[in-house]
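Engineer: Sequence plus the predicted model coming up.
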Amino acid sequence: MPTARDPAVELQHALLSRLKLRQLSLLQAIDRHRTLSRVAAEMQLSQPAITKALHEVEDIFGSTLFERSSRGLVPTAAGDAVLHYARRWLAELEATTRVLTSLEAGRSGRLRLGLTQQVPQQLMSAALTHLLDRSPRISVMVREGTTDELVAGLVARELDCAIGRSYDGDASGLVQEAIHEQEPCLVVGAKNVKRLSRGPLDWARLAQLDWILPPPNTPMRRTYNAIFVGAGVQPPLPILETTAIRSIETVLRQEPNAITIFARDVLAGMEPAGHWAALPYRLSWNLPPVSFFTLKELEAHPTVRSLRGAVVETARRMKRSAG
């Protein structure tokens, strides 16, 4: 009696027996360049050879992965799904090679850490000191970015853990723990503090200034927009959208009406430069908490677990000291 056919099992068998890693690299190259001629030039192959290779990959997956359009070759729905996992598989392979290289160099492993620019100096120092003072030593890769960028890096398996603002989006397998509360303050160029702090706190007046805000659709931008809306004021159109500290400092120093919002403890670590300072207002809300992020599959990893413990303990000491 014939058995029921399971397409998923058949596809899995085809992938295990026929799919090669270089074919995943080919798909990424096509997605990057969107024309086979450019892919052929990058891979130093003929265009017919690239066309044949793409047809072989599509035959393995049993689906058309790219279709021609006015914008060149664009992924189909199946192509998007395959590319999503191809990026993860290749990122995991790259991570494995880095770990093996670290082991061969006498290190005990490698950790990829993400940080936002508004992580307090004490937490950043605690994390890096904990990692770099380990014996035997490990290799550490640090990437800075917004919380959204760091979460994307975690999901893509390009990072092992991160310290950033709490994340309000949907990310499969993400584990986050709030570890530190921060008080916000309004920050302007140091020479402009007296002029811009006249009178009581007035969000309508502040909205008329030249704002430096995080990029659109980031957790912090959504928070700041909500503050203006809650005060009955239209969120301002910023003159600069960035989280880059040096860019923020430059504009605050040069523009007489420039203003932004910073965590007070982060600002305290930067004030000796003398280029910016907080306005003398106390805000009635807190910033989204600083959080420790990793993936469910990595939270029991010894290095990730010990780093989390060191960062959480440092955050507790900071809270006791502030109290």
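Structural biologist: On my side now, so go ahead.
Engineer: make it CA atoms for all contacts and neighbour counts henceforth
Structural biologist: Will do.
Engineer: can you pull out the strands in the stretch 151-300 of the chain?
Structural biologist: Under the criterion DSSP state E, counting those that start in this stretch, strands of the stretch 151-300 of the chain are mapped to 161-165, 174-180, 184-189, 210-213, 240-241, 258-263, 276-278, 290-295.
Engineer: and the comparison structure, right after this:
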Amino acid sequence: MTLVQLRHLISLAETGSFTRSAQALFLTQPALSRSIRALEEELGQPLFDRIGRRSVLTPFGMEALQRARQLVADADDLASSGQQMEAGRTGVIRVGLGAGPGAMLMTPLLRTMAQSHPKVHVDITRGDTDRLVTALRERELDALVVDARALLPAPDLQVSHIVEMRGAFMVREGHPLAQAKGPIRFAAVRQFPIASTPLSDEVARTLVERYGAEAHPTACVTLRCGEISSLVQVAQDSDAVLIAIRAAAPDLVELALKPALNATARFGVVTLARRAEPPALAILRKLVAHLMTE
């Protein structure tokens, strides 16, 4: 049996007339008769008694009508739910955010969903790239926004919406280093605590190339934390120097170093290749494009 046949059953039960039902269903009367007859043959019981010009439900037909209405209603609800999900108005999205993306995206994403998509369930996980990739592969997450340079190339990972963001050394207003008249040397920065999130190997190489072996994160970073918002707060409240993407700490003062840092982080949306994406993921992509800019 098909949903079309069940709709034919419901229509005929409501009108009692093959002629009126055929007109309402935009069918010919013979086509409707064949549909009802095929349904009766499949169910093994007559659904209607023909009394004069009227078609009246049999006792079995009454029971079949109740079930048909429930099945059709459930199917309509399912179709509506799919349409709502496709429009990003319902559903679930589970997102993993690295340190930099978390600082810039987490609050705006939650605010956007609460204000514009209140029926979408949002689950955000923060962590290092390796742990987030493992969760993505185990289908515990639908997408990640992480530093693409920290990813090992793999055929099952798909990276899109890549954005590059400039890194910087930053301090609070009034910091002793902020009073310098010109560019400062890295040796001056080393006189203060240095804070950062875990940095990619590429950023570590850049630091060493610019400032020597003492600038390797394992040697110079004294305050390491995965939550960049905490590090920003520490830099605002102390003489710590923060290494991070510039846009993550707009209230801090950027230091001019000699030579210049000239390093960027490359963030991207990471999904599993050949896996169907939740429609609400389009909302995340729009936020990445809108917010993750200098």
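Structural biologist: Received it, and whenever you're ready, just let me know what you need. Fair warning: this is a prediction, and the values are worked out from it, not measured in the lab.
Engineer: Mind telling me what T197 of structure 2 corresponds to in structure 1?
Structural biologist: Per TM-score structural alignment, the equivalent position to T197 of structure 2 in structure 1 is P214.
Engineer: again with V241 of structure 2
Structural biologist: By TM-score structural alignment, V241 of structure 2 lines up with I259.
Engineer: and the gap between that match and A78 of structure 1?
Structural biologist: Distance of I259 of structure 1 to A78 of structure 1, computed by C-alpha to C-alpha, to the nearest Å: 46 Å.
Engineer: Pick out whichever of these two has more residues nearby.
Structural biologist: Each of I259 of structure 1 and A78 has its neighbours counted (other C-alpha atoms under 10 Å); I259 has more, 28 against 16.
Engineer: Now do the same contact list for the more buried one.
Structural biologist: Residues in contact with I259 of structure 1 (C-alpha atoms under 8 Å, 6 or more residues apart in numbering) are L186, V187, V188, G189, L209, D210, W211, I212, L252.
Engineer: Would you tell me which one of the strands of the stretch 151-300 of structure 1 is buried the most?
Structural biologist: strand 161-165 (a mean of 28; mean count of other C-alpha atoms under 10 Å).
Engineer: distance between that strand and the chain's centre?
Structural biologist: Distance of strand 161-165 of structure 1 from its chain centroid, counting by C-alpha atoms, centre = their mean, to the nearest Å, is 8 Å.
Engineer: cool, stretch 240-249 of structure 2 as well?
Structural biologist: That offset, for stretch 240-249 of structure 2, works out to 26 Å (C-alpha atoms, centre = their mean).
Engineer: Ok, stretch 127-145 of structure 1 next?
Structural biologist: The answer for stretch 127-145 of structure 1 is 18 Å, by C-alpha atoms, centre = their mean.
Engineer: Can you mark which positions in that stretch are buried?
Structural biologist: Buried residues in stretch 127-145 of structure 1, counted by 16 or more other C-alpha atoms under 10 Å: A127, H130, L131, R137, I138, S139, E144, G145.
Engineer: Surely the second one is in a helix?
Structural biologist: This points to H130 of structure 1. Yes: counting by DSSP: H, G, I helix; E, B strand; the rest coil, H130 of structure 1 is part of a helix.
Engineer: Spell out which helix or strand contains the nearest residue to L141 of structure 2 once chain neighbours are set aside, please.
Structural biologist: Distance criterion C-alpha to C-alpha, 6 or more residues apart in numbering; nearest residue to L141 of structure 2, sequence neighbours excluded, is R94 at 4.9 Å. Using DSSP states H and E, the element containing R94 of structure 2 is strand 91-97.
Engineer: what range in structure 1 matches that strand?
Structural biologist: By TM-score structural alignment, strand 91-97 of structure 2 lines up with residues 109-115 in structure 1.
Engineer: before we move on, back to that, thinking the residue nearest to L141 of structure 2 is in contact with D123, fair?
Structural biologist: Yes: with contacts counted by C-alpha atoms under 8 Å, R94 of structure 2 reaches D123, the gap being 4.7 Å.
Engineer: so which strand or helix has V74 of structure 1?
Structural biologist: Assigned by DSSP H and E, V74 of structure 1 belongs to strand 72-75.
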